[in-house]
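Q: What would the 3D arrangement of this be:
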Amino acid sequence: MTRSFVCRSFAASLGLMLVFHYSHAQLGGIIRKAQNKLEQKADEAIDNSISGKDDTKAETADTGTAKKRISMSAGFDFKAGDSVLYASNFEKFSTGAMPNTWKTNGSGQLVKSGDVAGTWLELQNGATYKLAQNYKLPRNFTVEFDLLTSCDKITDISPVSFGFAENNSVASFDEGDIAHTQLEFFNSDKITSFAGPVDKYVNTDYDLTRYANDKLHVSMVVTDDQMKVYLDKTKVLDTRMFKADARKYFFISAPLKADNDAKVYISNVVIAQ
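A: The predicted structure follows:
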């Protein structure tokens, strides 16, 4: 082995030792820095906890959590007409009778309940009801009435329709219907409004389950060819539903069928101008 080779080997070994020593020192420095940062964050967290500082906003931003949903309300803008054209006043009639101010293609009777105040017209399945007085409604008017159900569950009841016909005949179910809103109780959360002459169909989500064995107040506004419908204080329709100068007669149609002896009643009908 030559002296030159020994020198070269020693130089190489010394170089590796220096590199290892430098790398180890560098690694140790990195570890120390990381440890110092962790200790600093821990100290800051303790300080914030003691001082009462809140980092919720920062955490919200980091996680992308949404703020509370904005709530909007249009209020209840329905206003009944000043001059009453018709009021049902069912309490003036004998129970068990069909009030002579109404006509139908089926039957009906006035009933009372110990659970709900007032006198109610019990609707017969498959029957349509119109006012006996044979005159068309004015261009602008309002209609209000209460609807009551008696059932095991709301889905036992087929749709109930109310709206306007072009004539006052009750020769058949929904005779002369030109525009109506339908409460699809059997679907539990659907309302449809339909006007054939103007090719209008509106489908609206609305929870109907709450009206099982409870009262629903319906308010309607007709202004020329525009029709608005409110269920309690929620507007579910506001659109053009009539041709110009269309004749309008109010009607309400009972369900075609109801399961488990479910019943539908109406009362407090008021039409005003």
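Q: Going by C-alpha atoms from here, please, whenever you check contacts or count neighbours.
A: Will do.
Q: so what's residue 170 closest to, chain neighbours aside?
A: In space, residue 170 comes closest to residue 105 once its chain neighbours are excluded; the distance is 5.2 Å by Cα to Cα, 6 or more residues apart in numbering.
Q: cool, residue 90 as well?
A: Closest to residue 90 by Cα to Cα, 6+ apart is residue 119, at 5.7 Å.
Q: One more, please, to line up against the first structure:
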Amino acid sequence: MKTSFVGKILLIFAMAFSMNSNAQFFKKLAKKAEKAAERTVERRVENETSKKTDQALDSILEPGSSGKQAPKAPENTGNGNQGNSGNGTSIPETSESTGTKAIQVYSKFDYVPGDKLMFFDDFAFDFVGDFPSKWNTNGSGEIVTLGDSAEKWLELISGYRLYYIPDVPQLPEEYTIEFDLMNVGVDNKTSSNAILRIDLSDDDKFQEGSNFVHANISFCQYTPVGITMESRINNRRDIYSTVKADLREEIQNRPHVSIAVNKQRFRLWVNEEKHIDIPRIVPIGEVLTTLKFHMNGFKDGTERVFISNLKVAEGGIDLRRKLISEGKVSTNGILFDVGSANIQPQSMGIIRQISQVLQQETSMNLKIVGHTDADGSNESNLSLSQKRAEAVKNALVSIYGISSGRLSSQGKGESEPVGDNGTTDGKAQNRRVEFIKQ
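A: Down below sits the predicted model:
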């Protein structure tokens, strides 16, 4: 069949359009490949740097290990295992919930928790299946366990104007907040609107309040959404901004969130990295009295979020100045893995401050004393406290270059409690490390 003149013209246009489309397609594909290659190089550099740091510090944080720690089930920060009671839900571990990030030491991590404990809850005294006794809500929620771990978590429910309020005393002008997060079912289909919001509010019930600060942490996996900050002063919006942050990997590996409020200043870290540092976002004075958590944008029943180890402490005291002026500081902000002397990475801000004092005061010597709560036997707690004090000493020597001859370590186990070992708060106060000038 002969092709008409018009048909030939149309065929030529079609071929040209197809060639142009293909050219555009391959050009876009090349750009994507180039960007992917750049990201691969960046990740390899980061991985190699991380490996070198880990290898240098394994002898401190993971005695007897020559490499990174294998992924494991979540553990609490106490010195003994907490048993579960009741017949509540135990969430099977899945690829989204297994393993914590292998321990890394963040020598430049500058977060330091408050020195006066106001609230701590790891749900140790709550029954699995119940709502925790030290929290309030206008919705629902229950204590669960994940996999074979005995650690307990509060499952938060997503909903419009649904709040979770821990029984934290009225917030002062300077304080810190810390907690751990886990999830099940969060994947590449999770909405970009799926967020956990940390609220500081002047309303102590289930409203936003006339004055507030909101920090929105996104759980979206298909694109980096960032952290959105919002504040209101006397019912008028003061700040609304989104800070660039790619938290996708952190969200899938039990992120530890740390917040420091120093009068008007608000800072937020996820794991070792500081993402938010706004100098004037908090209303002046002790206006924001209540801490709340709010979740929204998640698929009910399939995308599940859990919180544990919430710690709120009044603070702002510079440990360096206190050590120099008083010759002694005590802190429960140096955390260890359960039943071991492995230092948790979020503790490095305190150890860093101690190293700065020793670097400045070259004639100062320190004794490091470890204390535990009363879980376990006297003998095991005494041994554990000694190992933890020695681990802190080794960190000062190997990470910050302090001479070992200037440091000594001692363990006192459970022999000198400062809080009631029959309560969660008291046990958290008793798990502490002291630095004493010699």
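Q: how far away is the residue nearest to residue 170 of structure 1 from residue 133 of structure 1?
A: Look at residue 105 of structure 1 and residue 133 of structure 1: by Cα to Cα, to the nearest Å, they are 15 Å apart.
Q: neighbour count winner among those two?
A: Between residue 105 of structure 1 and residue 133, counting by other Cα atoms under 10 Å, residue 105 is the more crowded of the two (18 against 12).
Q: Would you confirm that the more buried one contacts residue 125?
A: No - with contact defined as Cα atoms under 8 Å, residue 105 of structure 1 does not count as touching residue 125 (10.7 Å).
Q: all helices for the stretch 151-300 of structure 2, in order.
A: Secondary structure of the stretch 151-300 of structure 2 by DSSP state H, counting those that start in this stretch: the helices cover 248-251.
Q: Now do the strands in it.
A: For the stretch 151-300 of structure 2, the strands defined by DSSP state E, counting those that start in this stretch cover 152-156, 163-166, 174-184, 195-201, 212-218, 227-233, 236-243, 256-262, 265-270, 273-278, 290-296.
Q: Mean neighbour count for those strands - can I get that in CSV?
A: Shown next, in CSV, are these (neighbours: other Cα atoms under 10 Å):
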stretch, mean neighbour count
strand 152-156, 25
strand 163-166, 22
strand 174-184, 22
strand 195-201, 22
strand 212-218, 24
strand 227-233, 20
strand 236-243, 13
strand 256-262, 22
strand 265-270, 20
strand 273-278, 16
strand 290-296, 21
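Q: Report the contact partners of residue 104 of structure 1.
A: Contacts for residue 104 of structure 1 (Cα atoms under 8 Å, 6 or more residues apart in numbering) come out as 127-130, 170.
Q: ok, back up a step: kindly reformat the strands of the stretch 151-300 of structure 2 as TSV containing distance to residue 115 of structure 2.
A: TSV is the format used below for the strands of the stretch 151-300 of structure 2 (distance: least, Cα to Cα, whole Å):
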stretch	distance to residue 115 of structure 2
strand 152-156	25
strand 163-166	20
strand 174-184	9
strand 195-201	20
strand 212-218	23
strand 227-233	26
strand 236-243	29
strand 256-262	12
strand 265-270	17
strand 273-278	20
strand 290-296	19
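Q: Relative to residue 108 of structure 2, which of those is closest?
A: The minimum distance between residue 108 of structure 2 and the strands of the stretch 151-300 of structure 2 falls on strand 273-278, with 9.4 Å, by Cα to Cα.
Q: just checking, what residue in structure 2 corresponds to residue 156 of structure 1?
A: Aligned counterpart of residue 156 of structure 1 in structure 2: residue 190 (TM-score structural alignment).
Q: Hmm, residue 219 and that match touching each other?
A: Yes - when contacts are counted by Cα under 8 Å, residue 190 of structure 2 is listed as touching residue 219 (7.3 Å).
Q: Those two: which has the busier surroundings?
A: Legend: neighbour count by other Cα under 10 Å for residue 190 of structure 2 and residue 219, higher for residue 219 (31 against 19).
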